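Enquirer: Next one to model:
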Amino acid sequence: MDKATGKAFLDADGKEIKAETTFTPTQPTGTVTVEFVFNATGLHGKEVVAFETLYYEGIELATHAEINDEGQTVKIKNPEIGTKATADGKRKLQRIRSRLPML
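Expert: Reported below is the predicted structural model:
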């Protein structure tokens, strides 16, 4: 859900973001990973809140849908790319300043 509007969150392609997984519990408590894959181009700074619903044989058993739940909120950030140059994998290279004559 879009935290700012409370409506379904749409990715950069205009598609509603949804994910689901099927699992069989092995213990009375635990966790399950649900992977969301979507185009986040241009969505920098937006906040998305994941709502959860648990079904068994088509019957809704539980739901968690709290728009202000910080534990369910993800802020989309732009990826950062950087490099660090080394001479032999251990030492940092120093920048060499040189002055070229102006013609």
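
Enquirer: CA atoms for contacts and neighbours, from now on please.
Expert: Will do.

Enquirer: From E60, how far out is V48?
Expert: Computed as C-alpha to C-alpha, to the nearest Å, the V48 to E60 distance reads 23 Å.

Enquirer: To check against the first, give me the structure of this:
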Amino acid sequence: MDASFLAKKYADALKNGKIDSDSLIKLPKLVTCGDWKKVEILHTVDYLHDVPAVHYKGLLVMHQGGLYYISQKVTDELGKIDRRFIKHYPPVTVTKS
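Expert: Below is the predicted model of the structure:
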């Protein structure tokens, strides 16, 4: 399935600073982008999902109408060229479904 389709499908998953854990694990990862300045940074995320054991640590962003997850590794690299990626943003609350 196309990542942009999934991102747009879950665009409404984030409400009032909260996201369901099932929605979080289904979000596509944004690794490459034609213009990083068009990425809107929304929240930081730091969530350990138990099954499968995956640590989500990074940012939740909007890009071209879709919601994406950017890992900490990618944000660290982006922070070298764009300071927006190393600023502190409000943390998202992950709720269990």
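
Enquirer: How close are the two chains, by TM-score?
Expert: Superposed pair, TM-score by TM-score structural alignment, normalised by the length of the second structure: 0.22. Supporting alignment: 45 aligned residues with a C-alpha RMSD of 5.0 Å.

Enquirer: about what we covered before: and V48 and E60 of the first structure? Which one has more around it.
Expert: Neighbour totals were compared for V48 of the first structure and E60, and V48 leads with 21 against 10 (other C-alpha atoms under 10 Å).

Enquirer: what about that one, helix or strand, and which?
Expert: Using DSSP states H and E, V48 of the first structure falls within strand 47-49.

Enquirer: just checking, what packs against that strand?
Expert: strand 73-75 (3 or more C-alpha pairs under 8 Å, 6 or more residues apart in numbering; DSSP states H and E).

Enquirer: Counting by contacts, list what the strand it packs on packs against.
Expert: strand 47-49.

Enquirer: Give me the contact list for the helix or strand following the strand it packs on.
Expert: Sequence order places strand 52-56 as the next helix or strand after strand 47-49 of the first structure, per DSSP H and E. Strand 52-56 of the first structure is contacted by residues 60-65 when judged by C-alpha atoms under 8 Å, 6 or more residues apart in numbering.
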